[in-house]
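A.B. asks: I'd like to go over a predicted model; first the sequence, then the structure.
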Amino acid sequence: MRKNSFKSLAVALSVLLTALMVCSSMVSAATPTGKRLKDVQSRVLVGTEFSSGFTNMDSTFFNTATPEFNLVTAENCMKWDALEPSQNSFNWNEADKLMNWAKTNNYKVHGHTFVWHNQAPGWIQNLSASAMESAMNNHIDKVMGRYKGQIPIWDVANEVFEENGSYRNSFWYRTMGKSFIEKAFIRARAADPSAKLVYNDYNLEYTGPKSNAAYEMLKDFKSRGIPVDGIGFQMHLDIQYAIDYNDFAKNMQRFADLGLEIYITEMDVRVSSNTNSTELQTQASYYKNIIEKCMAQPAVKAIQFWGFTDKYSWVPGTFSGRDNALLFDKNYNPKPAYYAVQAALATSPTPTVIYGDLDGSGSVDALDYSLMKQYLLGSITKFPSENGLVAADVNASGTVDALDFAVMKQYLIGLITKFPAQV
């Protein structure tokens, strides 16, 4: 009896020590080395997504996520079916929880989303054109009115194009035509003039029919004064499909040349469900190369991941045989992708100054001509360039002086076609 007691005690102690070692290992693994992602640099916001019911997550979820990011998007609780399930009857419970959590933890919130063909309640889908527009206006007014001045970025329109570049045949499009998009932006600007208004879509990173269609739509909006501030690249990637990183950079640049801010809104990189170390290294390279290109583009204002741990991910339920797309594994251990992102965020090269590029977009375009004209006429006294007035030093003398004004004037009236100094 006594011998068996010692044996039982030894077994119990062994189990306890094993449990302690596992717990110790998990705590250590959940705290990656180096600076937290949001602290590596200060130029862009670094964000994640929280699902509904996030307040019920385990403590490791919050201990891992909270120090890493400074921007959060709601996966579902700010979508139409969650906020307004029946007409003019709003449910603010989950959205308010997210707002309160963000305020407590010094996070900014990226609002998501107003007009979308998915997750829209049935009552909105069968209205007449005038009734649908009225309902859309009311929804935008009520939601943006509640959070006015608290949500700095909103996805106003989401996924309105097919892969071939045609407008998606959604209930919005069938009922209101393509005008529903610009009407939503106009209403959103009136509801909260301080918010950045974004068009958000997937597969925009590749130049092609879909990206071209989005570009032409936004170019048209800008030319007609439709209030749009940014383009959202969702960036749901998979290592099965190659990406031309230089093409991605050029694609971002053309949107930036429209005067748009760029937001990476929902990034993840899928690998197989039975992931091996080679796949994880490939995944890390995708994250690294994309984010390095983003950090080299001044128009990029935020980089967000669609979650942070593989424990809570939309991927396996949507893509058969694919999983493990995020920066932390299901046990909250940082993956090679995490350290790739950490390193890439630190690579923020000084942008090349192109003389005459007054808005810092990377090229001399129509907006620069307009700014030069306003400056010459005295309508503005400073250029809104990240590089300051030095960007208007067109003769590279080191100061902005009368000669620069003369050169700009010649450029404006077509006497010269190039500035006499570039770097």
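C.D. replies: Sure thing, it's come through. Residues are numbered from 1 along each chain as shown.
A.B. asks: okay, CA-based contacts and neighbour counts for the rest of this
C.D. replies: OK.
A.B. asks: what about the strands in the stretch 51-200 of the chain?
C.D. replies: Counting by DSSP state E, counting those that start in this stretch, one finds strands in the stretch 51-200 of the chain at the ranges 71-74, 108-115, 153-158, 196-201.
A.B. asks: Quick check: buried residues in stretch 65-83?
C.D. replies: Neighbour-count burial for stretch 65-83 flags 65-66, 68-83 (criterion: 16 or more other CA atoms under 10 Å).
A.B. asks: Included below, for side-by-side comparison, is a second structure:
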Amino acid sequence: MFCALVLGAFAASPLAAGQSKWLGNVIAGSVPANWDSYWNQATAENGCKWGSVQGGGATSFNWGQCDITYNHCQTKGIPFKYHTFVWGSQEPGFIGGYSDQKGAHLNFMKTAASRYKPNFIDVVNEALHAPSSIRNAIGGSGSTGWDWIVFAFEQARSLFGSSKLLINDYGIVNDAGAVTRYLGIINILKGKSLVDGIGIQCHQFNVNNLAAATITSNVNSLGATGLPVYPSELDINGNSEADQSSIYQRVFPALWTNTHVKGITMWGYITGQTWKDGTGIVDAGGRERAAMTWLKGYLESTKV
């Protein structure tokens, strides 16, 4: 069954209940007991990446962690985003010297398509910063300069006809020059009707010191394409709880209230269990830190 996309139909999500856009988070090896009380969209943190799925070799597939996230979305009727198919990091060890890199990657995508019907897919991740090591095998630069990306999106469109296809990268929301380079790829894909949305990673190293006006300007430049923008991998730390909360109060509204933004995915929330130190907003014992207290109040009073 394809996950419902009607936001009002979500089972339980106090933070984004009644909103026109979702606020999601990652799921790692298991679903935390309090996960559903906060979030209404999910991405597997590592479980769907090529290196995680085929770390055991070319003929070995381990979908266990990816299944956990997908099945939870199916049960709760919330959007599932597949992350990711083409990325220069976390590729399987066997692929470097493999004789048929293109065939191996297509087999990975086809096997995923036989198991999942994602609402969203980060088809290509970090093309500007960590391009796939197999890019020459799947088209190289070619006539567009980015034929390997075009190929990946063509395969995703063919295999996942009902999924929304996204491109995703970091260092975008804070850099107008990177926005321009990113738009070069996006407009090629848009011209071929291959892309449905724009992902912008919002990790703490890009947003902690970022002015709200800069966020707005760069998101608007991307949104001018007519494509929805999806801030992804959002995490924020600080020198103290109060400092972290203050940064949230500067960054989050600039993203949430922008009309081009249609959903935000955070990258972890439990202290000590996040990718970057200090980015948790709920302690392992369940205590909500100042940033979460503010976020709950903000979303209760700000409807979009």
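C.D. replies: Yep, it's here. Small disclaimer: the values here were computed from a predicted structure and weren't measured.
A.B. asks: one step back: out of the strands of the stretch 51-200 of the first structure, nearest to residue 284 of the first structure?
C.D. replies: When the strands of the stretch 51-200 of the first structure are ranked by proximity to residue 284 of the first structure, the top entry is strand 71-74, at 21.8 Å, counting by CA to CA.
A.B. asks: What residues in the second structure pair up with the closest one?
C.D. replies: Equivalent residues of strand 71-74 of the first structure are located at 41-44 in the second structure, counting by TM-score structural alignment.
A.B. asks: So which bits of stretch 127-146 of the first structure are buried?
C.D. replies: Neighbour-count burial for stretch 127-146 of the first structure, counted by 16+ other CA under 10 Å, picks out 127, 129, 132-133, 135-137, 139-144.
A.B. asks: got the contact list for the closest residue to residue 189 of the second structure other than its chain neighbours?
C.D. replies: The shortest distance from residue 189 of the second structure to any residue other than its chain neighbours is 5.7 Å, reached at residue 195 (CA to CA, 6 or more residues apart in numbering). The contact partners of residue 195 of the second structure, taken as CA atoms under 8 Å, 6 or more residues apart in numbering, are 153, 164, 165, 166, 167, 186, 189.
A.B. asks: how about a cut-off of 10 Å?
C.D. replies: Contact analysis of residue 195 of the second structure by CA atoms under 10 Å, 6 or more residues apart in numbering lists 123, 150, 153-154, 156-157, 164-167, 186-189, 227.
A.B. asks: likewise residue 198 of the second structure?
C.D. replies: Shown in contact with residue 198 of the second structure (CA under 10 Å, 6+ apart): 122, 165-169, 182-183, 186, 219, 222-223, 225, 227-232, 261.
A.B. asks: again with residue 157 of the second structure
C.D. replies: With CA under 10 Å, 6+ apart, residue 157 of the second structure has these contacts: 123, 151, 163, 164, 165, 193, 194, 195.
A.B. asks: Buried subset of the residues you listed as a ChimeraX selection?
C.D. replies: Selecting in ChimeraX just the buried members of those, where the criterion is 16+ other CA under 10 Å, is done with this command:
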select :123,151,163,164,165,194,195
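A.B. asks: possible to save the contacts of residue 157 of the second structure as TSV with distance to residue 287 of the second structure?
C.D. replies: Shown next, in TSV, are the contacts of residue 157 of the second structure (distance: CA to CA, whole Å):
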residue	distance to residue 287 of the second structure
123	36
151	46
163	36
164	36
165	36
193	46
194	43
195	40
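A.B. asks: ok, the contacts of residue 157 of the second structure vs residue 21 of the second structure, which is closest?
C.D. replies: Of all the contacts of residue 157 of the second structure, the one with the least separation from residue 21 of the second structure (CA to CA) is residue 164, at 15.0 Å.
A.B. asks: I'd like the distance between residue 195 of the second structure and residue 229 of the second structure.
C.D. replies: When CA to CA, to the nearest Å is applied, the distance between residue 195 of the second structure and residue 229 of the second structure equals 12 Å.
A.B. asks: Only whichever of the contacts of residue 195 of the second structure are buried, select them in ChimeraX.
C.D. replies: Here the buried members of these are turned into a ChimeraX selection, burial being counted by 16+ other CA under 10 Å:
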select :123,150,153,154,156,157,164,165,166,167,186,188,189,227
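A.B. asks: show me where the stretch 201-350 of the first structure has helices.
C.D. replies: Along the stretch 201-350 of the first structure, the segments classed as helices by DSSP state H, counting those that start in this stretch run 209-224, 245-256, 277-295, 315-318, 336-345.
A.B. asks: Tell me which of the ones you listed sits nearest to residue 37 of the first structure.
C.D. replies: In this view, these are compared for proximity to residue 37 of the first structure by CA to CA, and helix 336-345 is the closest at 5.8 Å.
A.B. asks: what does residue 70 of the second structure align to in the first structure?
C.D. replies: The pairwise alignment with the first structure assigns residue 70 of the second structure to residue 99, based on TM-score structural alignment.
A.B. asks: List the contacts of its match.
C.D. replies: Each residue near residue 99 of the first structure by CA under 10 Å, 6+ apart is listed here: 72, 74, 105, 107, 108, 109, 147, 150, 151.
A.B. asks: Repeat the analysis, applying 8 Å as the threshold.
C.D. replies: residue 109.
A.B. asks: any idea how far residue 90 of the first structure is from it?
C.D. replies: Applying CA to CA to residue 99 of the first structure and residue 90 of the first structure gives a distance of 16 Å.
A.B. asks: Kindly report the same for residue 100 of the first structure.
C.D. replies: Taking CA to CA as the measure, residue 100 of the first structure falls 18 Å from residue 90 of the first structure.
A.B. asks: quick one: which of these two has more around it?
C.D. replies: residue 90 (16 against 13; other CA atoms under 10 Å).
A.B. asks: Could you identify the helix or strand that succeeds the longest helix belonging to the first structure?
C.D. replies: The single longest helix within the first structure, with elements called by DSSP state H, is helix 2-29. For helix 2-29 of the first structure, the following helix or strand on the C-terminal side (DSSP states H and E) is strand 45-50.
A.B. asks: just checking, what residue in the first structure corresponds to residue 197 of the second structure?
C.D. replies: For residue 197 of the second structure, the equivalent position in the first structure is taken to be residue 230, counting by TM-score structural alignment.
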